[in-house]
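Asks: Sequence and predicted model, in that order:
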Amino acid sequence: MGADRALQREHTVVDDDLSLQLQVVTEELAVADDELAAQQREIDELLARELDARRTASAVVRSVPVPVLVTDAAGAIVEANLAAATLLGVPAARLVRKPVQALVPAPARSAVRDLVSAAAGSRTVGGTVDVSPRSGPDRSVRIVITGGARRLDGRSVLTWVLADATPAQGTADSESPAALHAVAALTALPVGDLSPHELLTRVAALATQAVAGASWTSVVLGDPAEPAELAADSEEAQRIDGAQWRAGEGPAATAYRDGVAVVSADLRQDARWPVLAGPAGQTPVRSALALPIRSRDLSAPSDVRGVLTVYGPEPGAFAGEVQVDRALVFAEAASALLHDLDRIAELRTTAENLTLAMRSRATIEQAKGLVAGWLGCSVEEAFEVLTRLSQDRNVKLRDLAALAVADPSRHDLRPVLAHAHERMQSRRAQESAQEGSSS
């Protein structure tokens, strides 16, 4: 009778120990689940930030010296750059949430509403309306509105490119509808969906469209003597870029080296680059305008990242400041877009690394629970066994854990793990004995 009670008590103790151990394992796995969930939220946030970078043109809006507004589908301003604030005579921060209709005189509001409605259907529309700056008389402006983009919260947005319809003498070309449409198209480029080469090729094509006198454009990343990336909108631009590369001189190389705009009235007769004159004469290119593309990475060894060069078939095509200013828009846009591409690539890499770490962590947590059950030990001891076996066998911990989780019924791992556990316990006993003898 007494033996039966003792045996019953012994079973009860064993059951209690197992129950307590199971409770501890369950609690620790719950904590691990919480940590994994937190990592997943971080990954989701990173991917959402990437999506936002791809869906918005904020970098371009801020960088270009052309008045640009971003509004919601109803015409309420959500972003404005400095040039727009200057044109409208209102600080950029105070333009946010203001309806565009409030910036135009009453007779022009119906025309603005019509433009908004037309652009809301993912179209690009243009027109001329009057605006009422905070100070000064009403003025007529050309507007190009591009629809179809969405922000992170899913809202549709419209991008407005503005230009004074009555500019100062000598600047009419800079405000041409073609130039405005090209700038508007910049803000609609699908950043993140294109490779750097594809993106820069589109920037080159838009620059040709916008700069008066230009017929061809190229973009070079890195030193033109050893380019990291080449993009051009035509074979002619590629040919003259190649001629500069072989000659070791030319407007692109000078713009990259000196970090300034370089204008050549005629490449065939420019005394600065005598070696280039002959090869240039074998192309239809006569004039050139090269602008540095500046890096936005403050830690970069040089602030010049590349060069945008527009070429024309006529001598002296880029003699005015207008052409330089318009080409500068696209050099600045290229810089902003490349910066966003870098940011997207960094976000993607971080998210991928986190995803891999999270998957490995989940597998390791599952393996810890399995091994603890197999060996009848704590989760901490199970992890130590896995770690020691990983080091002894020169196998990555995540790979060893994956073996255990892939087939919990397999028996070949258990003796190996049990042996590692015994060795660990034996080592601990020896260390404890040595500590006892030394004391």
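Replies: Nice, I can see it. Residues are numbered from 1 along each chain as shown.
Asks: Please count neighbours and contacts with C-alpha atoms only from this point.
Replies: Noted.
Asks: Would you tell me what helix or strand the closest residue to residue 92 other than its chain neighbours is located in?
Replies: If the residues on either side of it in the chain are set aside, residue 92 comes closest to residue 85, at 5.1 Å by Cα to Cα, 6 or more residues apart in numbering. Using DSSP states H and E, residue 85 maps to helix 82-88.
Asks: this is the comparison structure:
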Amino acid sequence: MEPEIIRDPSSPIPVDIVRTTAADGSKQDEIKLTADAKLREAINKLAEEGAASLSLMIPDAKDEVSTIKISLARDVISLLTGRGLDLQFRTVNGEITIPAASLQGASGDVTMTIQPVKAAAQTKEIEGRANQAEIVLTATGGNEVTIIGRPVQIETNLQNREVELVLPLTGMADEVDPTKLGVYVEHSGGTTEFLTGEVVPLANGKGLKFTVDHFSTFALVKSDVALTSMHKAYISGYPGGLFKPENPITRAEMAAMLVKTVEMKEAGQAIRFSDVPAGHWAVEAIAKAYRMGLKQGYADGSFKPEKPVTRAEITAIAVKLMKSAAGQRGAGFSDTAGHWAEQAILAAQAAGIVSGYADGSFRPTALVTRAEAVTVLNRALERGPLFGGADVLPVWRDVPQTHWAFYEIAEASTEHTAMPRAEGGEQLK
């Protein structure tokens, strides 16, 4: 059978979808995006209008497509990243948004294959594995989960780059309890993951939005009880079992820590810093932290990724992370009056996130160590400290249990179930 050309009549983007029918009746869609003159014109127009993304709808009114194959040519990637546009694909089985920062630095064409799991028996098998997975049992307290809608299998060569997914809340009432929703993930290597997300509007209802950087099978599930979330590790150590608690934190390291532990709306536009090349290890983290408004650059267009973070800088970040930064102000310090971060320092002081020195000073320009950095972030995020015996907590060779930040470092460097915060911190389970 001859391929059929499908176009979304409501889309301003001139993209052809080639739909083919196999001998068994199954249908496959193929989309190849190349930077031809029409697509260039459309993308440039979107950028001039201030759009945040290039959004493509892949229509399937009869729900007959079993596979969607997407190919994104290198010239399109350059065009999108140069214009700071995210790329979004919308299907009847959910939405996929690839941030411009995640496309930046791609070495070649990007490919993606999307396959909804339509067979009821296969869905039931995935549900059975989810209910046997320790990571799910931990989150539900041993209760079973039920799959909502269809699982989706996604394979791509764009690995270790953050991508946002939205799976539809099919068949659920208008009022949904997000604390009872999660995403069970089966990776191709045999590992599993359990994620939580945010309920957001979709064209035909609501969906659960979450962020991933690896792909395989995703199943949206619900539980009859509120799910226990996970506290992911957001900082790691060095070879040889070292943490180096007294080492200063650099601006690049701080950006990497923030994006691993904080979910915030990305209101800022994509940006390129003159001293953060596409191959820099933290290029994506820096771009995302900038879009979240947590890190800024300098007037000359640089970011200075290796520059150490000061006490004033991390305090300003901490106040942005606090659930409530309004209200009380601390008494202040002898050396912060008139400082650019004075108000943030006063708010953080009142909240007990930062303190000063015995001589009444704060030393806003002093550098922040790795131990101090995780302590401030933990307090701002209301995480930990994480308590437990030496047999369950990581023992860094250079961080004995007598170290003043031992339990704060454990909280930041150990993935664990997030228990309700109580006086004194969390207990590792």
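Replies: Yep, it's here. If you're wondering where the values come from, they're calculated on a predicted model, not measured in any experiment.
Asks: What would you report as the TM-score here?
Replies: Put the two chains on top of each other and the TM-score (TM-score structural alignment, normalised by the length of structure 2) is 0.28; 193 aligned residues with a Cα RMSD of 7.0 Å.
Asks: re the thing from before, buried residues of the helix holding residue 85 of structure 1, list them for me.
Replies: For helix 82-88 of structure 1, the neighbour count (16 or more other Cα atoms under 10 Å) marks 82, 83, 84, 85, 87, 88 as buried.
Asks: elements contacting it?
Replies: strand 68-72, helix 92-95 (3 or more Cα pairs under 8 Å, 6 or more residues apart in numbering; DSSP states H and E).
Asks: burial count for residue 211 of structure 2?
Replies: When counting by other Cα atoms under 10 Å, one arrives at 17 neighbours for residue 211 of structure 2.
Asks: Looks like it contacts residue 164 (just checking).
Replies: Yes - with contact defined as Cα atoms under 8 Å, residue 211 of structure 2 counts as touching residue 164 (4.5 Å).
Asks: still on that earlier bit, determine which stretch of the helices and strands packed on helix 82-88 of structure 1 is the most buried.
Replies: strand 68-72 (a mean of 25; mean count of other Cα atoms under 10 Å).
Asks: among the helices and strands packed on helix 82-88 of structure 1, which is nearest residue 383 of structure 1?
Replies: Of all those, strand 68-72 sits nearest to residue 383 of structure 1, with 53.5 Å by Cα to Cα.
Asks: what helices or strands is the closest one leaning on?
Replies: So strand 68-72 of structure 1, by 3+ Cα pairs under 8 Å, 6+ apart, packs with strand 77-80, helix 82-88, strand 156-164.
Asks: Surely residue 111 of structure 2 is in contact with residue 69?
Replies: Yes - using Cα under 8 Å, residue 111 of structure 2 makes contact with residue 69 at a distance of 7.5 Å.
Asks: between those two, who's got more neighbours?
Replies: Neighbour totals were compared for residue 111 of structure 2 and residue 69, and residue 69 leads with 19 against 16 (other Cα under 10 Å).
Asks: now the strands for structure 1?
Replies: All strands of structure 1, identified by DSSP state E, fall at 68-72, 77-80, 124-131, 139-150, 156-164, 216-221, 229-232, 262-264, 287-294, 304-312.
Asks: Could you list every helix and strand that the last one packs against?
Replies: Taking 3+ Cα pairs under 8 Å, 6+ apart as the contact definition, the neighbouring helices and strands of strand 304-312 of structure 1 are helix 196-210, strand 216-221, helix 251-258, strand 287-294, helix 321-375.
Asks: now the first one, how far from the centre of its chain.
Replies: Computed by Cα atoms, centre = their mean, to the nearest Å, the chain-centroid distance of helix 196-210 of structure 1 equals 18 Å.
Asks: and the next element down the chain from the helix or strand residue 375 of structure 2 falls within?
Replies: In this structure, residue 375 of structure 2 is located in helix 370-381 according to DSSP H and E. Using DSSP H and E, the helix or strand that follows helix 370-381 of structure 2 towards the C-terminus is strand 386-387.
Asks: Nearest residue to the residue nearest the centre of structure 1 in space, please, no chain neighbours.
Replies: Taking Cα atoms, centre = their mean, the centroid of structure 1 lies closest to residue 344, which sits 2.5 Å from it. Leaving out its chain neighbours, the residue that sits closest to residue 344 of structure 1 by Cα to Cα, 6+ apart is residue 50, at 5.5 Å.
Asks: Ok, which of the helices and strands packed on helix 82-88 of structure 1 comes nearest residue 118 of structure 1?
Replies: Among the helices and strands packed on helix 82-88 of structure 1, strand 68-72 comes nearest to residue 118 of structure 1, with 13.5 Å by Cα to Cα.
Asks: who touches residue 28 of structure 1 in this structure?
Replies: residue 379 (Cα atoms under 8 Å, 6 or more residues apart in numbering).
Asks: Including distance to residue 356 of structure 1, could the strands of structure 1 go into CSV?
Replies: Output for the strands of structure 1, formatted as CSV (distance: least, Cα to Cα, whole Å):
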stretch, distance to residue 356 of structure 1
strand 68-72, 37
strand 77-80, 37
strand 124-131, 42
strand 139-150, 30
strand 156-164, 34
strand 216-221, 32
strand 229-232, 31
strand 262-264, 48
strand 287-294, 35
strand 304-312, 33
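Asks: returning to that earlier point: and the helices and strands packed on strand 68-72 of structure 1: which comes nearest residue 8 of structure 1?
Replies: Once these are compared by Cα to Cα, strand 156-164 is nearest, at 71.6 Å.
Asks: relative orientation of the closest one and strand 124-131 in degrees?
Replies: Following axes from the mean of the first three to the mean of the last three Cα atoms, to 10 degrees, one obtains 60 degrees for the angle between strand 156-164 of structure 1 and strand 124-131.
Asks: Who are the packing partners of strand 156-164 of structure 1?
Replies: Against strand 156-164 of structure 1 (3+ Cα pairs under 8 Å, 6+ apart) you get strand 68-72, strand 139-150, helix 177-187.
Asks: mind running it again at 7 Å?
Replies: strand 68-72, strand 139-150 (3 or more Cα pairs under 7 Å, 6 or more residues apart in numbering; DSSP states H and E).
Asks: right, so of those, which gets closest to residue 329 of structure 1?
Replies: Of those, nearest to residue 329 of structure 1 by Cα to Cα is strand 68-72, at 12.0 Å.
Asks: any idea how far that closest one is from the chain center?
Replies: 21 Å.
Asks: Now do it: everything it contacts.
Replies: 61, 77-81, 84, 156-162 (Cα atoms under 7 Å, 6 or more residues apart in numbering).
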